[in-house]
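Enquirer: no FASTA, just this:
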């Protein structure tokens, strides 16, 4: 092997070793509604940076309790803006690191066609035994669903039919399995290739407060290169394009 080729191979090897030395792992708590986009973003992020994402998906309320009890999360992608702000106030998150990564959209959805009409009149007409939504005490999408029903004046009548889910993922499972004929989920969960599977009504944003989904670097992620790199990546064009493709507003 000639000297110049040997030197080139050595430089490549050293570059790989340096990249591995700088690669790190970031533990992320992710709101359940953001599961699909985060899986795509995490894969792209790992390819681009070499850092590894270890993600847990669940309800924002439960993550808050876990973080306060010392869970080793370094970044939180919440389903609201209140939880990250509260953690910052309580010195459990890095001041100035909070930002809105997505604005969620609420959908009344059934896995079956022609069940949910385009104006949501099914809520007033009835004709179903069960309607599912995420626990409003733990999940912002559940709180938005309750507010929407109250604004429409149908909450009291529908309350006995509610099948409460722990989070938005479980609500989707209840509906897709037929345990509930319809229910409230995130648009991102039912949008595939730009089309909604089953039947759905896009709940007007005037019926519930905006679902501003904020991210924040947690205290355990302070000064960690992988945590800071992930937050930076989420703000970039490639991640934003993925987020938008799942029906979120930016």
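Expert: Looks like it came in fine. Every value quoted in this text rests on a predicted model; they were computed, and no experiment measured them. Numbering: from 1, shown residues only.
Enquirer: Only C-alpha atoms from now on, for both contacts and neighbour counts.
Expert: Noted.
Enquirer: and residue 185, what helix or strand is that in?
Expert: Using DSSP states H and E, residue 185 sits within strand 182-186.
Enquirer: Determine the set of other helices and strands touching that strand.
Expert: On a contact count with 3 or more Cα pairs under 8 Å, 6 or more residues apart in numbering; DSSP states H and E, strand 182-186 meets strand 106-110, strand 131-134, helix 140-152, helix 168-176.
Enquirer: Quick one: closest of the ones you listed to residue 39.
Expert: Nearest to residue 39 among those is helix 168-176 (14.3 Å), distances taken as Cα to Cα.
Enquirer: Output the longest helix belonging to the protein.
Expert: What stands out as the longest helix in the chain, according to DSSP state H, is helix 3-22.
Enquirer: Can you work out which other helices and strands pack against that one?
Expert: On a contact count with 3+ Cα pairs under 8 Å, 6+ apart, helix 3-22 meets no helix or strand.
Enquirer: ok, structure two:
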């Protein structure tokens, strides 16, 4: 079998085994939404498109008490599905990698135990960007972005879970490394292929250290427990319910975090 044929087969297998990951993470990002958003307006129509996000305020102009708390945000009902999909991923690349890496590792072990999942950072060229109430200066500079790197037999692959915050296509969730870099890497970008090799040990997510750490420790645990519960199910048709089982586990965790 030629190298190109072997690579194509490996990519198909990876996409098949990991197809639950993007929708599972999207559900986590949606339920973790922390901003109470009133509107979004376009303030620059060039490249990247720049949007200003206006947080909802009370009649006195004060932010709502829940503003900024994980899992307690809301979006306007008239938001387009595309805009919702982009905005809930804003500044979520690190927690996306942290939350989903354990189940990604579990899933690819069924393909090849020698495959490795690491955390890679690089500078990317966004197609769109958000600024919240103009708090952060509007900038067109490239941004540092975190993704998961999967080392295959002869090719590495990039799993980009929060790609939509930059306007990258939904279909580009898993790409060969060389293709991803060609499409999205900035010129002279410094790529760190091994910045956080042991993701599970990266952040000391211990209950009581901070609200954010406690919340994301719970999310990581909920996703893993949903996957493990699914893995214990009998039968070949169980793959159809994997995303649903992870979603149920995440929903229960978010509800518990609001108590």
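Expert: Here it is on my side, so go on. From a predicted model like this one, the values you see are computed outputs, not experimental measurements.
Enquirer: May I have the TM-score of the superposed chains?
Expert: The TM-score (TM-score structural alignment, normalised by the length of the first structure) is 0.26; 113 aligned residues with a Cα RMSD of 6.2 Å.
Enquirer: For the strand holding residue 185 of the first structure, buried residues please.
Expert: Neighbour-count burial for strand 182-186 of the first structure flags 182, 183, 184, 185, 186 (criterion: 16 or more other Cα atoms under 10 Å).
Enquirer: That one vs strand 106-110, what angle?
Expert: 140 degrees (axes from the mean of the first three to the mean of the last three Cα atoms, to 10 degrees).
Enquirer: List the buried residues of the longest helix along the second structure.
Expert: Ranked by residue count under DSSP H, the longest helix found in the second structure is helix 211-231. Going by neighbour count (16+ other Cα under 10 Å), the buried part of helix 211-231 of the second structure is 213-228, 230.
Enquirer: thinking again about what came up before, okay, the buried residues of strand 182-186 of the first structure in a markdown table with distance to residue 172 of the first structure next?
Expert: Putting the buried residues of strand 182-186 of the first structure into a markdown table (distance: Cα to Cα, whole Å) gives the following:
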| residue | distance to residue 172 of the first structure |
| --- | --- |
| 182 | 9 |
| 183 | 8 |
| 184 | 8 |
| 185 | 6 |
| 186 | 9 |
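Enquirer: Residue 75 of the first structure: which of those residues is nearest?
Expert: residue 186 (21.7 Å).
Enquirer: Once you drop chain neighbours, what's closest to the closest one?
Expert: Nearest residue to residue 186 of the first structure in three dimensions, chain neighbours excluded: residue 106, at 5.0 Å (Cα to Cα, 6 or more residues apart in numbering).
Enquirer: what does the helix or strand hosting residue 99 of the second structure contact?
Expert: When elements are assigned from DSSP H and E, residue 99 of the second structure belongs to helix 93-109. Residues from elsewhere that reach helix 93-109 of the second structure (Cα atoms under 8 Å, 6 or more residues apart in numbering): 14, 17-18, 21, 25, 115-117, 119, 145-148, 161-162, 199-200, 216-217, 219-220, 223-224, 227.
Enquirer: which residue ranges form the strands in the first structure?
Expert: Taking DSSP state E as the test, the strands found in the first structure are 25-31, 52-58, 75-77, 99-104, 106-110, 131-134, 162-165, 182-186, 191-192, 195-196, 199-202, 211-217.
Enquirer: Select, out of these, the one closest to residue 83 of the first structure.
Expert: Distance to residue 83 of the first structure, taken as Cα to Cα, is lowest for strand 211-217 among those, at 8.5 Å.
Enquirer: Show me what the closest one is packed up against.
Expert: Applying 3+ Cα pairs under 8 Å, 6+ apart, one finds that strand 211-217 of the first structure contacts strand 75-77, helix 82-89, strand 99-104, helix 140-152, helix 225-234.
Enquirer: any idea of the angle that strand forms with strand 106-110?
Expert: With the same axes, to 10 degrees applied, the angle from strand 211-217 of the first structure to strand 106-110 works out at 110 degrees.
Enquirer: angle of strand 211-217 of the first structure against strand 99-104?
Expert: 150 degrees.
Enquirer: Next step: the contacts of helix 93-109 of the second structure restricted to strands.
Expert: Per DSSP E, the contacts of helix 93-109 of the second structure map to strands at 116, 117, 119, 145, 146, 147, 148.
Enquirer: unless I'm mixing things up, residue 37 of the first structure is touching residue 240, no?
Expert: No. Residue 37 of the first structure is beyond contact range of residue 240, at 9.9 Å (criterion: Cα atoms under 8 Å).
Enquirer: and residue 201 of the first structure, how many neighbours does it have?
Expert: Neighbour count for residue 201 of the first structure, taken as other Cα atoms under 10 Å: 20.
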